[in-house]
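J.: Pasting a predicted model and its sequence here:
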Amino acid sequence: MAHIVTLNTPSREDWLSQLADVITSPDELLRLLDLEQHEALRAGREAKRLFALRVPRAFVARMEKGNPDDPLLKQTLTSQDEFITAPGYSTDPLEEQNSVVPGLLHKYRNRALLLVKGGCAVNCRYCFRRHFPYAENQGNKRNWQVALDYIAAHPELDEIIFSGGDPLMAKDHELDWLLTQLETIPHIKRLRIHSRLPIVIPARITDALVTRLEQSRLQVLLVNHINHANEIDSDFRAAMTRMRMAGVTLLNQSVLLRGVNDSAHVLADLSNALFDAGVMPYYLHVLDRVQGAAHFMVTDEEARKIMRELLTLVSGYMVPKLAREIGGEPSKTPLDLQLRQQ
């Protein structure tokens, strides 16, 4: 059985040091972007009590100084709009807080979702798990073993999804242990990793991680979470090249966010930037109705209009599927673009 080699390489130390030095103060973030005098932005500082602010400095470096409407800033800066209690929004929009065992969600017949780690390198203000009880679903070997026992006892499962939080918050040796256990379960064929870490801290894609994924008998897919072309830089592209060379299938899913990417031309730029990096656009999600994020909502009618225009701007294979998740449903629900009605 293949095992990861834990190396004290500069890249490994770099991602951990970057993780330890994230920005947690709205005031510091605004100061770094020369926006400390912007009253409307400063007014949202107290929203950190609802959901902590966390932004890696490598991600901040891609934000435009002096621009209060920077799309990366809007995804990460606290806002007074988070205090609005919106009707139809809840703390558990996808009905996920009843796991089959701690940290394991078996929502779909052939696949289960393992909450590997509760923390994230970046706290996105639209996060649908911003209220999730991670304390009751701790990512540790004891809970992982219980989850693995459940997976082994359910032969209808052929795909495991590593999620969180962010599963790549786990260290390489922890991921090696999990992967090794999964590889002993014969009915598991695929491992899908959903992560925002490769885009916010590209150094997380270490040599050891790439090698271990390449050695696995499982088909490995990495689903990046990227919402705007400005997030993509040369470090990310280099990391994706290494993953692709290791045989990892690279996908992306985005969330349609008001003021961030609610434009066909912005989404076309994103699809082109992703494809240039070797990543296929996969899903574009309508916002999950989580309390505190209503100000990001784009209506279904607006979303359809944007997608119909996007179809005219890029090749079909670069158009993500527009979908939403509905709690209790057996799969994601595609949104009909109503093309024949136009």
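T.: Thanks, I have the structure now.
J.: contacts, neighbours, all on C-alpha from now
T.: Fine.
J.: for this structure, what spans make up the strands?
T.: Along the chain, the segments classed as strands by DSSP state E run 104-108, 111-117, 159-164, 190-195, 219-225, 249-255, 280-285, 321-324, 333-334.
J.: okay, those strands in CSV with distance to residue 128 next?
T.: Output for the strands of the chain, formatted as CSV (distance: least, CA to CA, whole Å):
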stretch, distance to residue 128
strand 104-108, 15
strand 111-117, 14
strand 159-164, 11
strand 190-195, 14
strand 219-225, 13
strand 249-255, 11
strand 280-285, 11
strand 321-324, 12
strand 333-334, 16
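J.: residues of stretch 298-316 that come out buried?
T.: By neighbour count with 16 or more other CA atoms under 10 Å, stretch 298-316 contains the buried residues 298, 303-308, 310-311, 313-314.
J.: Reformat these as TSV; add distance to residue 277.
T.: Conversion of the buried residues of stretch 298-316 to TSV gives the following (distance: CA to CA, whole Å):
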residue	distance to residue 277
298	27
303	25
304	27
305	27
306	24
307	22
308	24
310	20
311	21
313	19
314	16
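J.: rewinding a little: so which of the strands of the chain is nearest residue 131?
T.: strand 159-164 (12.5 Å; CA to CA).
J.: this is the other structure I want to compare:
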Amino acid sequence: MQSDSLARSAVLPKPRWQQALRQAFRDPAELLAFLGLPPEPRAAPALFPMRVPRRFARRMEYGNRHDPLLLQVLPESGEMEAQPGFCDDPVGDRDSRQTRGVLHKYHGRVLLVATGACAVHCRYCFRQAFPYQQERASADRWQPAVDYVAANGDIEEVILSGGDPLMLPTVQLRRLSDSLAPVGHLRRLRIHSRLPVVLPERIDDRLCRWLAELPWPAVMVIHANHPNEFDSSVDAALSRLRRAGVQVLNQAVLLAGINDQAATLAGLMRRSFAAGALPYYLHQLDRVTGAARFEVEDRRAVALVETLRRELSGYLVPRLVRERAGVPYKTPIL
């Protein structure tokens, strides 16, 4: 009987989101051709190759080499050349490590690196050089992380991050939450994910059922940087999350040439709220190697947020912050 069960499970179709993920663009020339653009000499770093889901690529403007979604994901030649002030670990992740897959920077909450995988490889990612093979707390490796949380009574919130934790199958996420459920001092579960935006198929019935059945309130912090990242499929995914009882927030990164115009930022905040995600943080760039082209000066960042304050309702204005290595909170810039 067991062999029959294994045989049946072996032929079950993969969830739609996994099928969509397999079709993601991995070759810059193929993505450029899809957008009607000529090939360019470029090579994505071997440790951080290009990856772009097709649904996300379809939101890019055909024939526009400067499309703000394309600029976030297309490798640039020479992007890994050393730049003064930029490094592989700009936010001090490695110094905050407590045990395998556990980063403890801030009082009352702890971050679990659930996986190193992402559906999209954003070129400004501050963890692109993170040693995931040694540190991720997934599958059979997360018991030390659970033990750490259980042993520290001041931890009331667990943050699942990565990579992107929603790259894990829902059965693994449920296994992790089940292992944390006996920890009496936990009050919330937070999930940081870009998948509701770049691969909204991931927000399926099985995932929403898991979220609805969690023993704590759930918070989903999505990541969208430009209003064009939203479409009807993202709206539907966020609606499903809200129906499952999840509080949805959006955090963005201020990126030169992508969203560093007041009208663009205002459009992002309005569109995010309309989709059901409350604007949360606007991050200044983490100065990771390869991301110098995205940096916006603090003076300009402050001016942009001051404009948002004049034009938007207070609840639509995100907090402008920077993460500094060794500082036990996000540093407000304004």
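T.: Now that the structure is in, tell me what you want to look at. Since this is a predicted model, take the numbers as computed values, not measurements.
J.: In CSV, list the strands of the first structure along with mean neighbour count.
T.: What follows is these, written out as CSV (neighbours: other CA atoms under 10 Å):
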stretch, mean neighbour count
strand 104-108, 19
strand 111-117, 23
strand 159-164, 22
strand 190-195, 22
strand 219-225, 21
strand 249-255, 22
strand 280-285, 22
strand 321-324, 19
strand 333-334, 14
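J.: show me where the stretch 151-300 of the second structure has helices.
T.: In the stretch 151-300 of the second structure, the helices defined using DSSP state H, counting those that start in this stretch lie at 170-180, 195-198, 205-212, 232-243, 262-275, 298-311.
J.: and those helices, which is most packed in?
T.: helix 195-198 (a mean of 24; mean count of other CA atoms under 10 Å).
J.: tell me, that helix lands on which residues of the first structure?
T.: Counting by TM-score structural alignment, helix 195-198 of the second structure falls onto residues 197-200 of the first structure.
J.: Can you tell me the closest non-neighbouring residue to the residue mapped onto residue 112 of the second structure from the first structure?
T.: With TM-score structural alignment as the criterion, residue 112 of the second structure lines up with residue 114 in the first structure. Excluding the flanking residues, the one nearest residue 114 of the first structure by CA to CA, 6 or more residues apart in numbering is residue 104, at 4.7 Å.
J.: ok, so what distance separates that neighbour from residue 333 of the first structure?
T.: Residue 104 of the first structure sits 22 Å away from residue 333 of the first structure, going by CA to CA, to the nearest Å.
J.: got it, and residue 239 of the first structure?
T.: Counting by CA to CA, the gap from residue 239 of the first structure to residue 333 of the first structure is 32 Å.
J.: and if you look at residue 51 of the first structure?
T.: 28 Å.
J.: same deal with residue 163 of the first structure?
T.: When residue 163 of the first structure is compared with residue 333 of the first structure (using CA to CA), they lie 20 Å apart.
J.: what residue of the first structure matches up with residue 129 of the second structure?
T.: Using TM-score structural alignment, residue 129 of the second structure pairs with residue 131 in the first structure.
J.: how about residue 161 of the second structure, what's its match in the first structure?
T.: Using TM-score structural alignment, residue 161 of the second structure sits opposite residue 163 in the first structure.
J.: ok, now which ones touch its match?
T.: 113-117, 193-195 (CA atoms under 8 Å, 6 or more residues apart in numbering).
J.: ok, now residue 183 of the second structure?
T.: Residue 183 of the second structure makes contact with 149-150 under the criterion CA under 8 Å, 6+ apart.
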